[in-house]
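Student: Need coordinates for the following:
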Amino acid sequence: MSEEKKQQLQDSDLVVWPVFSELIAMDEDEEGFSKNLFQTFKDQVEDTFEEIDENLASKNLDKLSSLGHYLKGSAAALGLVKISSQCERIQNYGHKINCDNFELSPTSTVDTDSDDYWVLLISDAFEKAKDGFEKSEKALNEYFDDEL
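Tutor: Sure, this is the predicted structure:
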């Protein structure tokens, strides 16, 4: 792996480097181990994002919280901080906990006690999680010099 690619990934703020580098070190024992982990995670993300979409439509806050928790743990274990932090928001909002004091636009007329309010907050976190995933996937493709 070139030093330039390592530095680009470190500078991207998409990964927690100490966690990520530990995974990469495992490639010494089993070639391609880390890449396989990230490929498995990509599949997991795609399935979970689909479930989040479905549960946003049905406003199932408990399930959304569970899905956020599930993906948060997987992303954190891989050092994917942008995805992990947004999934933590989904998890908390699903329990009606505004963990980061996020506010909708001042012109919003949604009652903060309604499920619709929490669905909007989850939708914001979900959009940011998808963006973080796209950026992370691109950065990892460049790092591994291959498509995940």
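Student: Could you use CA atoms for every contact and neighbour count after this?
Tutor: Noted.
Student: List the buried residues for the longest helix seen in the chain?
Tutor: In the chain, taking DSSP state H as the definition, the longest helix is helix 115-144. Within helix 115-144, the residues that count as buried by 16 or more other CA atoms under 10 Å are 115, 117-126, 128-130, 132-133, 135-137, 139-140, 142-143.
Student: What helices and strands are in contact with it?
Tutor: Judged by 3 or more CA pairs under 8 Å, 6 or more residues apart in numbering; DSSP states H and E, the packing partners of helix 115-144 are helix 3-11, helix 33-58, helix 61-77, helix 81-94.
Student: Here is the second sequence; please produce its structure so I can put it next to the first one:
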Amino acid sequence: MAPSATPAAAKSTDDLGLDLTGKEDLLDRTTFEQILEMDDDDEDREFSKGLVHGFFEQAESTFDKMEDAIAARDLHEISQLGHFLKGSSATLGLTKVKDACEKIQHFGAQKDESGTVDEPDETKSLANIKKTLTEVKDAYKEVAKVLSSFYQDTESS
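Tutor: Sure thing, here's the model as predicted:
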């Protein structure tokens, strides 16, 4: 058994059964481990599994709403949806998803990706949103695959 003094960042990727090899930027291990600590049963992990599966449903629904808002050119709605999904993904430690959602939030507010510089061109903001939405969906698929494997899900997410 590994010594308890081992820092979380130095742990191997298999101490929890998470395979993050080459994908360390997908998940903040410390945050995710805090969620896992709330499980009553380490084997079933019903609490954390429920949170993760709820997030999967929420993310897919939010992506659909973002697509609709893009089609309607509703930047305000896109910004709100980005903010919403940013919070949910941050709670689980889904770093790459959170970061991309934050960019979408900023682009929807007609700012640059950092949220500090105004972008008055609505068409440019929408183009940035479309590009970033593709990126966030890819990041979501990657982390969903890792977490589905962790929870040994038989059904596809």
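Student: What TM-score do the two superposed chains give?
Tutor: Remark: TM-score between the superposed chains equals 0.84 [TM-score structural alignment, normalised by the length of the first structure]; 136 aligned residues with a CA RMSD of 2.0 Å.
Student: returning to that earlier point: of the helices and strands packed on helix 115-144 of the first structure, which approaches I24 of the first structure most closely?
Tutor: helix 33-58 (5.5 Å; CA to CA).
Student: which residues in the second structure does the closest one align to?
Tutor: Under TM-score structural alignment, the alignment places helix 33-58 of the first structure onto residues 47-72 of the second structure.
Student: tell me how far the matching stretch is from the chain's mean position?
Tutor: 10 Å (CA atoms, centre = their mean, to the nearest Å).
Student: With mean neighbour count and distance to W17 of the first structure as new columns, can the helices and strands packed on helix 115-144 of the first structure be given to me in TSV?
Tutor: Compiled in TSV, those are given as follows (neighbours: other CA atoms under 10 Å; distance: least, CA to CA, whole Å):
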stretch	mean neighbour count	distance to W17 of the first structure
helix 3-11	13	6
helix 33-58	15	14
helix 61-77	20	12
helix 81-94	26	10
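Student: Serialize these to TSV and add fields for distance to D27 of the first structure.
Tutor: Supplementary listing: these in TSV, determined by distance: least, CA to CA, whole Å:
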stretch	distance to D27 of the first structure
helix 3-11	15
helix 33-58	5
helix 61-77	16
helix 81-94	21
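Student: Tell me which of those helices sits nearest to E22 of the first structure.
Tutor: helix 33-58 (9.3 Å).
Student: ok, average deviation of the closest one from the second structure?
Tutor: The superposed helix 33-58 of the first structure is, by mean CA distance after the TM-score superposition for the first structure, a mean 0.5 Å from where its aligned residues fall in the second structure.
Student: So what's the gap between stretch 127-142 of the first structure and the chain middle?
Tutor: Using CA atoms, centre = their mean, the offset of stretch 127-142 of the first structure from its chain centre is 9 Å.
Student: Over which residues of the second structure does it lie when aligned?
Tutor: Using TM-score structural alignment, stretch 127-142 of the first structure pairs with 134-149 in the second structure.
Student: mean shift between the matching stretch and the first structure?
Tutor: Averaged out, stretch 134-149 of the second structure is 0.5 Å away (mean CA distance after the TM-score superposition for the first structure).
Student: Contacts for that stretch next, please.
Tutor: Stretch 134-149 of the second structure is contacted by residues 18-20, 26-27, 52, 56, 63, 94, 96-97, 100-101, 156-157 when judged by CA atoms under 8 Å, 6 or more residues apart in numbering.
Student: Let's see that with 10 Å instead.
Tutor: Stretch 134-149 of the second structure has contacts (CA atoms under 10 Å, 6 or more residues apart in numbering) with 17-20, 23, 25-27, 49, 52-53, 55-56, 59-60, 63, 89, 94-101, 103-104, 129-130, 132-133, 150-157.
Student: and the residue lying closest to R73 of the second structure once chain neighbours are set aside, what is it in contact with?
Tutor: Nearest residue to R73 of the second structure, sequence neighbours excluded (CA to CA, 6 or more residues apart in numbering): L126, at 7.4 Å. Residues in contact with L126 of the second structure (CA under 10 Å, 6+ apart) are I70, A71, R73, D74, L75, I78, I104, F107, G108, Q110, T132.
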